[in-house]
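*Asks:* Sequence first, then the predicted structure, then my questions.
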Amino acid sequence: MGRVTTREKLLRVRDGAVSERVDTLVVEEPLEVRLDGEPLTVTMRTPGHDFDLAAGFLVSEGVVARSSDIAAIRYCAGAAEDGANTYNILDVAVAAGVALPEASLQRNFYTTSSCGLCGKASLEAVRTTSRWTVADDPVRIDHRAFAAMPERLRAAQRVFDRTGGLHAAGLFDAAGELLALREDVGRHNAVDKLVGWAVREDRLPLRGTALMVSGRASFELAQKAVMAGIPVLAAVSAPSSLAVGLAADAGLTLVGFLRGASMNVYAGRHRVVVERDAAAQAPATART
């Protein structure tokens, strides 16, 4: 297993004063994912939970939906000069009868940690048909439970506390309790690691849950939520127009700018329960 953090020397300048110090940085390394021995994709990620990352990626591509679809996941020999395993190559063997992805749905061989969508062959290819539907999920979440999610997510980010350089994806229940969390230098990787954990635990579809991400809500993150059967996606920052469109089409509740008690609900507002203060709702009484 590779290192999650590393220490590097730097020159610090503050108000004209110069000093040398050592800083803790998050590690970013390539991970090549192979499917039945054939190269599928390379993504830049933070080492850790690599098996979950690969499994979650395959859920997003519509290849697997349960743990029995995966026969095995193993590290392959790396490319270190001394012949040691770099733990940067994974091979996923699918079970008999599991169809491999079509060429039109495969990503280019290299994708960045910041944008998993960049390697897609086309926008239409991203609209993979999910095995689950979220439109009929009856879950409703109180606005106060939403308000508690950002702080609970932040409190559970152990590596972020040391580096300040990681995204997080958290899975919450309808009461706002954190069920699981994954961190990564890439937003989409953090979500894949979370979904991969769920599929390997045979928890899909993730009905009655909410996915919260520490950055913005992109089209791909909305797609990953739908592909995992998650009915609610919340983000601390803005959604994209494509994410809003997909959420509306799929019946996904999409919340953006979730910061404390403030939020914007862009789609699926029926799942957000807001109980206004009784005094605020009461009609004004005429003064005499």
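*Replies:* Here it is on my side, so go on.
*Asks:* switch to C-alpha atoms for all contacts and neighbour counts from now on
*Replies:* OK.
*Asks:* Report the buried residues of stretch 258-267.
*Replies:* The neighbour-count check on stretch 258-267 (16 or more other Cα atoms under 10 Å) flags 258-259, 263-267 as buried.
*Asks:* Contacts for it, please.
*Replies:* Residues from elsewhere that reach stretch 258-267 (Cα atoms under 8 Å, 6 or more residues apart in numbering): 143-144, 146-148, 150, 234-237, 244, 247-248, 251-257.
*Asks:* coming back round to it: out of the buried residues of stretch 258-267, what pair is the most spread apart?
*Replies:* Spanning the widest gap among the buried residues of stretch 258-267 are Arg259 and Ala267, at 17.6 Å by Cα to Cα.
*Asks:* What is the helix or strand in which Ala93 is found packed up against?
*Replies:* Assigned by DSSP states H and E, Ala93 belongs to strand 89-94. Where contact means 3 or more Cα pairs under 8 Å, 6 or more residues apart in numbering; DSSP states H and E, strand 89-94 is packed against strand 29-35, helix 50-60, strand 70-75.
*Asks:* Switch these over to JSON lines; also include distance to Leu166.
*Replies:* Output for these, formatted as JSON lines (distance: least, Cα to Cα, whole Å):
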{"stretch": "strand 29-35", "distance to Leu166": "14"}
{"stretch": "helix 50-60", "distance to Leu166": "15"}
{"stretch": "strand 70-75", "distance to Leu166": "24"}
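*Asks:* To Val139, which of these lies closest?
*Replies:* Val139 lies closest to helix 50-60 among the helices and strands packed on strand 89-94, at 22.3 Å (Cα to Cα).
*Asks:* Buried by neighbour count: which residues of the closest one qualify?
*Replies:* Result for helix 50-60 [16+ other Cα under 10 Å]: buried residues 50-60.
*Asks:* could I get the residues you listed as JSON lines with distance to Leu194?
*Replies:* Output for the buried residues of helix 50-60, formatted as JSON lines (distance: Cα to Cα, whole Å):
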{"residue": "Asp50", "distance to Leu194": "11"}
{"residue": "Phe51", "distance to Leu194": "11"}
{"residue": "Asp52", "distance to Leu194": "7"}
{"residue": "Leu53", "distance to Leu194": "8"}
{"residue": "Ala54", "distance to Leu194": "11"}
{"residue": "Ala55", "distance to Leu194": "10"}
{"residue": "Gly56", "distance to Leu194": "7"}
{"residue": "Phe57", "distance to Leu194": "10"}
{"residue": "Leu58", "distance to Leu194": "12"}
{"residue": "Val59", "distance to Leu194": "11"}
{"residue": "Ser60", "distance to Leu194": "12"}
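*Asks:* here's the one I want to compare it with:
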Amino acid sequence: MKTLRQGTRIDHFEALRFENGAMQPIEDAVVVEEPLELRLVYFHEDHPVHTRVAVTMRTPGNDVELAIGFLFGEGIIQDYRDIDRFEHTGPSGDRPNNRNILTITLKPHVSVDAFRMERHFFTSASCGLCGKAALETVRVGDYPPLWADGPLLTPERLWSLPRTLRQAQTLFNETGGLHAAALFDAEGHLLALREDVGRHNALDKLIGHFLLEEKAAVLRRGIVLLSGRASFELVQKAAKAGIPVVAAVGAPSSLAVDLARECGMTLIGFLREGRFNVYSAPHRMVYALSPSLAT
């Protein structure tokens, strides 16, 4: 068995498939997974400080969006204009178009709390966080007020979102091995979608895309759909970006529900055809537009 072709985001491997009582050789598409090291350069008393921020396993592509979304979600930057420049470096191996180190240099006016940043990343990476006390430990600053009166949601509109997401997941359709995060407008139109082997990375890329395009206001009027479960960290990233509705195909965690209720975010789980659960802020639901469900 061998690798048949190396690609930027998809590799092809020889494999054996057992089906209908027989084993057959096949060529299978497998999503690429590689580490990305994020390095940060910021200024303290006019002197540059170099630090390693994080290493994440990701699907190559949209690395700058990933970095912007990550730094914003962690409260390190308030706007993409806090960033002076990006530089891709590092060995590319057998994929010459890939560079797995991304250095982000902040502008001199940006203040970075190095102790808090180190403490936060250590805590987030640890295991065993539980209970409401963990909220104060891992939360990232304050969250902006959410759009209180919208978007208004009907069951039919919500049920259409996973279908639209799946149809647009080009890499998932080929490999079956990716998470996705998508932003829809109030009418249920798909605005953008990002895929990645890491569910946190997919959302960081999505948020980073709109920050990079100077369209943060679009996030504050939108609906995010997650292809998996809704964890505390994902809900926190959405809350930090001012997103009023988060829907997930899978289940939420208890801390995710706590945070959504605290922020006034509508959190929806188990979104499948014909069903879903609303865990917080149900005032955005409009059942009157669904006569079959109003009886």
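*Replies:* Thanks, I have it. Small disclaimer: the values here were computed from a predicted structure and weren't measured.
*Asks:* where do the helices sit along the stretch 51-200 of the first structure?
*Replies:* For the stretch 51-200 of the first structure, the helices defined by DSSP state H, counting those that start in this stretch occupy 123-126, 143-155, 158-163, 187-200.
*Asks:* Please work out which residues of the second structure line up with the longest one.
*Replies:* Mapped onto the second structure using TM-score structural alignment, helix 187-200 of the first structure covers residues 199-212.
*Asks:* Check the second structure and tell me which residue is nearest its centre.
*Replies:* Taking Cα atoms, centre = their mean, the centroid of the second structure lies closest to Leu203, which sits 1.3 Å from it.
*Asks:* That one reaches Glu233, doesn't it?
*Replies:* No. With contacts counted by Cα atoms under 8 Å, Leu203 of the second structure stays clear of Glu233, the gap being 10.3 Å.
*Asks:* What is the burial count for the closest residue in space to Gly116 of the first structure that isn't next to it in sequence?
*Replies:* Computed as Cα to Cα, 6 or more residues apart in numbering, the closest residue to Gly116 of the first structure that is not its neighbour in sequence is His188, at 6.2 Å. When counting by other Cα atoms under 10 Å, one arrives at 28 neighbours for His188 of the first structure.
*Asks:* From what I see, His188 of the first structure and Leu221 are in contact.
*Replies:* Yes. Counting by Cα under 8 Å, His188 of the first structure touches Leu221, with 6.4 Å between them.
*Asks:* Show me the strands in the stretch 1-150 of the second structure, by range?
*Replies:* Here the stretch 1-150 of the second structure has its strands, by DSSP state E, counting those that start in this stretch, at 3-5, 10-19, 22-31, 34-44, 47-58, 83-89, 101-106.
*Asks:* got TSV for those, with mean neighbour count and distance to Arg116 of the second structure too?
*Replies:* Putting these into TSV (neighbours: other Cα atoms under 10 Å; distance: least, Cα to Cα, whole Å) gives the following:
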stretch	mean neighbour count	distance to Arg116 of the second structure
strand 3-5	12	44
strand 10-19	15	37
strand 22-31	14	35
strand 34-44	19	15
strand 47-58	14	12
strand 83-89	15	20
strand 101-106	21	17
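*Asks:* need the contact list for the residue nearest to the centre of the second structure.
*Replies:* Per Cα under 8 Å, 6+ apart, neighbours of Leu203 of the second structure: 69, 180-182, 194, 234, 237.
*Asks:* Let me see the contact set for Ile70 of the first structure.
*Replies:* Counted by Cα under 8 Å, 6+ apart, Ile70 of the first structure has contacts 64, 92-95.
*Asks:* Columns distance to Arg154 of the first structure on top of those, output as a markdown table?
*Replies:* Below are the contacts of Ile70 of the first structure laid out as a markdown table (distance: Cα to Cα, whole Å):
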| residue | distance to Arg154 of the first structure |
| --- | --- |
| Val64 | 30 |
| Val92 | 32 |
| Ala93 | 35 |
| Val94 | 35 |
| Ala95 | 37 |
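*Asks:* just those now: which is nearest Thr46 of the first structure?
*Replies:* Nearest to Thr46 of the first structure among the contacts of Ile70 of the first structure: Val92, at 18.9 Å, using Cα to Cα.
*Asks:* residues in contact with the nearest residue to that closest one once chain neighbours are set aside?
*Replies:* Of all residues not flanking Val92 of the first structure in the chain, Ile73 sits nearest, at 4.5 Å (Cα to Cα, 6+ apart). Applying Cα under 8 Å, 6+ apart, we find Ile73 of the first structure in contact with 51, 90-93.
*Asks:* coming back round to it: can you pick the most crowded of the contacts of Leu203 of the second structure?
*Replies:* Neighbour tally across these (other Cα under 10 Å): the maximum, 30 neighbours, falls on Gly69.
*Asks:* Where in the second structure does stretch 89-97 of the first structure align, residue-wise?
*Replies:* With TM-score structural alignment as the criterion, stretch 89-97 of the first structure aligns to 101-109.
*Asks:* got the contact list for that stretch?
*Replies:* Contacts of stretch 101-109 of the second structure (Cα under 8 Å, 6+ apart): 36-43, 46, 63, 67, 82-90.
*Asks:* rerun at 7 Å
*Replies:* Contact partners of stretch 101-109 of the second structure, identified using Cα atoms under 7 Å, 6 or more residues apart in numbering, comprise 36-43, 82-90.
*Asks:* Please apply the same query to stretch 117-137 of the first structure.
*Replies:* Contact with stretch 117-137 of the first structure is made by 61-62, 104-108, 111, 205, 207-208, 220, 226-227, 229-231, 250-252, as judged by Cα under 7 Å, 6+ apart.
*Asks:* List only buried entries from those.
*Replies:* For the contacts of stretch 117-137 of the first structure, a burial check counting by 16+ other Cα under 10 Å picks out 61-62, 105-107, 111, 205, 207-208, 220, 226-227, 229-231, 250-252.
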